[in-house]
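1. prediction below, plus the sequence it came from.
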Amino acid sequence: MRIQIFAVPGDEDFSRQYSLARRGVKPDPLKKLSEESLPQSIGWLVNSYFEYLEERVKAGTTSAKTLKKKRNLLNRLLHDPDKRMQIPQEKLIEMQDKMGSTPAQADAFIEAVAVLYDWAIERKRVKENPARGIKSIYKKGDGAAPWKAADVKAFFAKHKPGTKPHVAMSVLLWTGCRIEDLTVLGRRFECVIDEVEALR
């Protein structure tokens, strides 16, 4: 007897469906979060947007980092997922105010909400974008002071070869990588270019 399953190897629900089919039980397809959400609720809207981004990540047109960032910011809207999807602007300003200790994060949250509603307007799910027109609260400072050669020499004098700080600074200096990439760079990225060993 053939039993249809609704997932392929690699899908999050594949193991559950495959196990049921092996036992002769026809599995129900795993519902999307938007399908389990109250229609026209903020939970329905946000989860629909996440599912749209997930499809774009699979297609290679959106970065997985972008999806992760959007999740981190927009999950704040899911604390009460059954609320109506059209959030009053004053409620968003109140949420922004509560994040006042991290103003850059607060502004990033408002911008993510604005992009969410722009997406929803294009698809005729809402008519207005309550996040547009909210003023930024982040005030740009002078930024970090750039290091000079003397600073680097002093750092290496304190942190000897083989120590983690020495390795980290060396990789940053000689690869120009971003700080988040520093945590994953390793020997598997080494390659030889024109008979010179390098990181790829």
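-> Sure thing, it's come through. Keep in mind that this is a model prediction, so the values were computed, not measured.
2. hey, let's count contacts and neighbours off CA atoms from now on
-> Noted.
3. and residue 191, that's in a helix?
-> No: counting by DSSP: H, G, I helix; E, B strand; the rest coil, residue 191 falls outside a helix, being strand.
4. count of residues packed around the nearest residue to it once chain neighbours are set aside?
-> Nearest residue to residue 191, sequence neighbours excluded (CA to CA, 6 or more residues apart in numbering): residue 198, at 5.3 Å. Residue 198 has 14 neighbouring residues, counting by other CA atoms under 10 Å.
5. show me what the one helix or strand residue 198 maps to is in contact with.
-> Element membership for residue 198 (DSSP states H and E) is strand 196-199. Applying CA atoms under 8 Å, 6 or more residues apart in numbering, the contact partners of strand 196-199 are 175, 189, 190, 191, 192.
6. from those residues, which is closest to residue 140?
-> Distances from residue 140 to the contacts of strand 196-199, taken as CA to CA, are shortest for residue 175 (28.2 Å).
7. you'd agree residue 85 is up against residue 42?
-> Yes: under the criterion of CA atoms under 8 Å, residue 85 makes contact with residue 42 at 3.8 Å.
8. next, the one to line up against it:
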Amino acid sequence: MHPNGVHPPETMTKLNLPYIERNVSRHHKVRYYYRFEGKRIARLPDNPESPEFTTEYWRIRNGINDGTGAQRVFSASDNPRLGTFHHLCINYLQSTSFKTLDKTTQAKRRAIIDSMLLEKLSPNSSLIFANMPASELDVSNIEVLRDRKKDTPFAADERLKILRQIFEAGIPKLVKQNHAKLVKSFRKKTEGHATLHSDDIAKYITKHGVKSKAVLALTILMYTGVRVSDLALLGPRHRRGDIISLRVFKNRNRNPVVLDLPVHPILDAVLNMHPADTETYVTTDHGKPFSIKGLGNRISDWFTQAGLPHLTAHSVRKGLATNIAENEATDLMLEGMFGWKDSKTSKIYTRSAQRSKLARQAVSKIDWGSLDSVLPHPNSGEEFRDKNKGK
């Protein structure tokens, strides 16, 4: 390194410099980040052998070394300059609306807020949004923050969603109105996740084998309707006879829901093919529980391996809701099984009391069609022969 800490912007042939984090997504896209004191400071250019990568790396590193760079991470413990966007963000992080979120959601939002604070006002500017007066953060500037993520529309909309909440928390003390509500979402409205169908199930099971972890995960989703966040935690400890009882992960701190789901005979048959002494039903190759994100990615990979790349864990939940609705399950049955709540307070207590009974009625409506050739059926009278080696 040069004596004054400045490194010439020459092309690197090897990533032998400190503070670089290499991250590979489940779609095999490689990203590089500058990581300092346990936190991602900024994303680096995609090509590590380009002059732009080297220049950006040393710009960030030198800025941290001399304390004048814009590459510091902002958090709720900082003392922001009053009246700035940074001040507005800290106000939100200290608000009740933020503190009532679960820890996972809080961490994700902090990371998104950090990234917005560190955004430059323009590509060639040395100024960052953190120090912009909140009064100047108008519609055009909010659109800039949104559009910096235009290549990933979901991320763009997440920024906008959080900005709306940041502004809302600042009214009327720090800002007069919520400019973020005047900015349109980047993405167009879609029907969301694809829906699982019975022919998809047959294709998936044929690929992986009925005794595989892949099919175990699918079967639990097919006959309980739980989210992947619940599947990652669900295990033998949640079963009481023919009932699976669990506290739903989503909104568990703000508005908890407990589900009592009867075990469908086909689900029971598949569960009996696997050990009952594990912490969770679906485990990693090392016998450990999956993280929520890790399990979601693994299920997506299993679908891709079966030639169904458009499907996800949520596709199963969506498919199940469609399935039992088409088989004449009532709205109350759906609410009892999936834990959905009606907004009318007068019905909450009645529906809570009926939820277990309604869930049992809903499970009786599950009919994925003729799956006798790919899934065991306890009433078939025949031993199921797995044509595929369990994975």
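-> Yes, it's here. Here the structure is a predicted model, which is why all the values come from computation and not from measurement.
9. what would you report as the TM-score here?
-> The TM-score (TM-score structural alignment, normalised by the length of structure 1) is 0.66; 161 aligned residues with a CA RMSD of 2.7 Å.
10. before we move on, back to that, map the residue nearest to residue 191 of structure 1 onto structure 2.
-> Matched to structure 2 by TM-score structural alignment, residue 198 of structure 1 sits across from residue 244.
11. any idea how far its match lies from residue 58 of structure 2?
-> Using CA to CA, to the nearest Å, one gets 55 Å for the distance from residue 244 of structure 2 to residue 58 of structure 2.
12. check residue 222 of structure 2 too.
-> For residue 222 of structure 2 relative to residue 58 of structure 2 (CA to CA), the value is 51 Å.
13. of these two, who's got more company?
-> Per other CA under 10 Å, whichever of residue 222 of structure 2 and residue 58 has more neighbours is residue 222, with 25 against 16.
14. residue in structure 2 matching residue 83 of structure 1?
-> Mapped onto structure 2 by TM-score structural alignment, residue 83 of structure 1 lines up with residue 132.
15. where do the helices of structure 1 begin and end?
-> In structure 1, the helices defined using DSSP state H lie at 14-22, 33-36, 42-59, 64-74, 89-98, 103-122, 149-158, 164-175, 179-182.
16. in TSV, list those along with distance to residue 138 of structure 1.
-> Output for the helices of structure 1, formatted as TSV (distance: least, CA to CA, whole Å):
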stretch	distance to residue 138 of structure 1
helix 14-22	44
helix 33-36	33
helix 42-59	25
helix 64-74	16
helix 89-98	11
helix 103-122	5
helix 149-158	30
helix 164-175	28
helix 179-182	23
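17. quick one: which of those helices is nearest residue 130 of structure 1?
-> Nearest of the helices of structure 1 to residue 130 of structure 1, taken as CA to CA: helix 89-98 at 4.8 Å.
18. in which helix or strand does residue 357 of structure 2 reside?
-> Assessed by DSSP H and E, residue 357 of structure 2 sits inside helix 348-363.
19. now do the buried residues in that helix.
-> For helix 348-363 of structure 2, burial by neighbour count (16 or more other CA atoms under 10 Å) applies to 351, 352, 355, 356, 357, 358, 359, 360, 361, 362, 363.
20. what's the answer for stretch 160-169 of structure 2, then?
-> Using 16+ other CA under 10 Å as the test for burial, stretch 160-169 of structure 2 gives 160, 162, 163, 164, 165, 166, 167, 168, 169.
21. residue range for it in structure 1?
-> With TM-score structural alignment as the criterion, stretch 160-169 of structure 2 aligns to 110-119.
22. average gap between the matching stretch and structure 2?
-> Average distance, stretch 110-119 of structure 1 versus aligned residues of structure 2 after superposition (mean CA distance after the TM-score superposition for structure 1): 1.6 Å.
23. how far off centre is that stretch?
-> How far stretch 110-119 of structure 1 lies from its chain's middle: 14 Å, per CA atoms, centre = their mean, to the nearest Å.
24. please list the residues outside that stretch that contact it.
-> Contacts for stretch 110-119 of structure 1 (CA under 8 Å, 6+ apart): 46, 49, 70, 73-74, 92, 96, 126, 128-132, 134.
25. if any of those are buried, give me the PyMOL selection for them.
-> In PyMOL, a selection of the buried entries from those looks like this (16+ other CA under 10 Å):
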select buried, resi 46+49+70+73+74+92+96+126+129+130+131+134
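26. which one of the contacts of stretch 110-119 of structure 1 sits closest to residue 141 of structure 1?
-> Closest to residue 141 of structure 1, out of all of the contacts of stretch 110-119 of structure 1 and judged by CA to CA, is residue 96, at 19.6 Å.
27. does the closest one touch residue 107 like I think?
-> Yes: look at residue 96 of structure 1 against residue 107 with CA under 8 Å: they come within range, at 7.2 Å.
28. so where do the strands sit in the stretch 1-150 of structure 2?
-> Secondary structure of the stretch 1-150 of structure 2 (DSSP state E, counting those that start in this stretch): strands at 20-24, 30-36, 39-44.
29. what about the spatially most central residue of structure 1, distance to residue 94 of structure 1?
-> Nearest to the mean C-alpha position of structure 1, counting by CA atoms, centre = their mean, stands residue 68 at 1.5 Å. For residue 68 of structure 1, the distance to residue 94 of structure 1 equals 24 Å [CA to CA].
30. how far away is residue 21 of structure 1 from residue 32 of structure 1?
-> Residue 21 of structure 1 is 21 Å from residue 32 of structure 1, by CA to CA.
31. the two: who's more crowded?
-> Comparing residue 21 of structure 1 with residue 32 by other CA under 10 Å, the one with more neighbours is residue 21, at 16 against 11.
32. report how many residues lie close to the counterpart of residue 177 of structure 1 in structure 2.
-> Taking TM-score structural alignment, the alignment pairs residue 177 of structure 1 with residue 226 from structure 2. Look at residue 226 of structure 2: counted by other CA under 10 Å, it has 25 neighbours.
33. what residue in structure 1 is paired with residue 187 of structure 2?
-> By TM-score structural alignment, residue 187 of structure 2 lines up with residue 138 in structure 1.
34. check contacts around its match.
-> Listed by CA under 8 Å, 6+ apart, the contact partners of residue 138 of structure 1 are 103, 104, 107.
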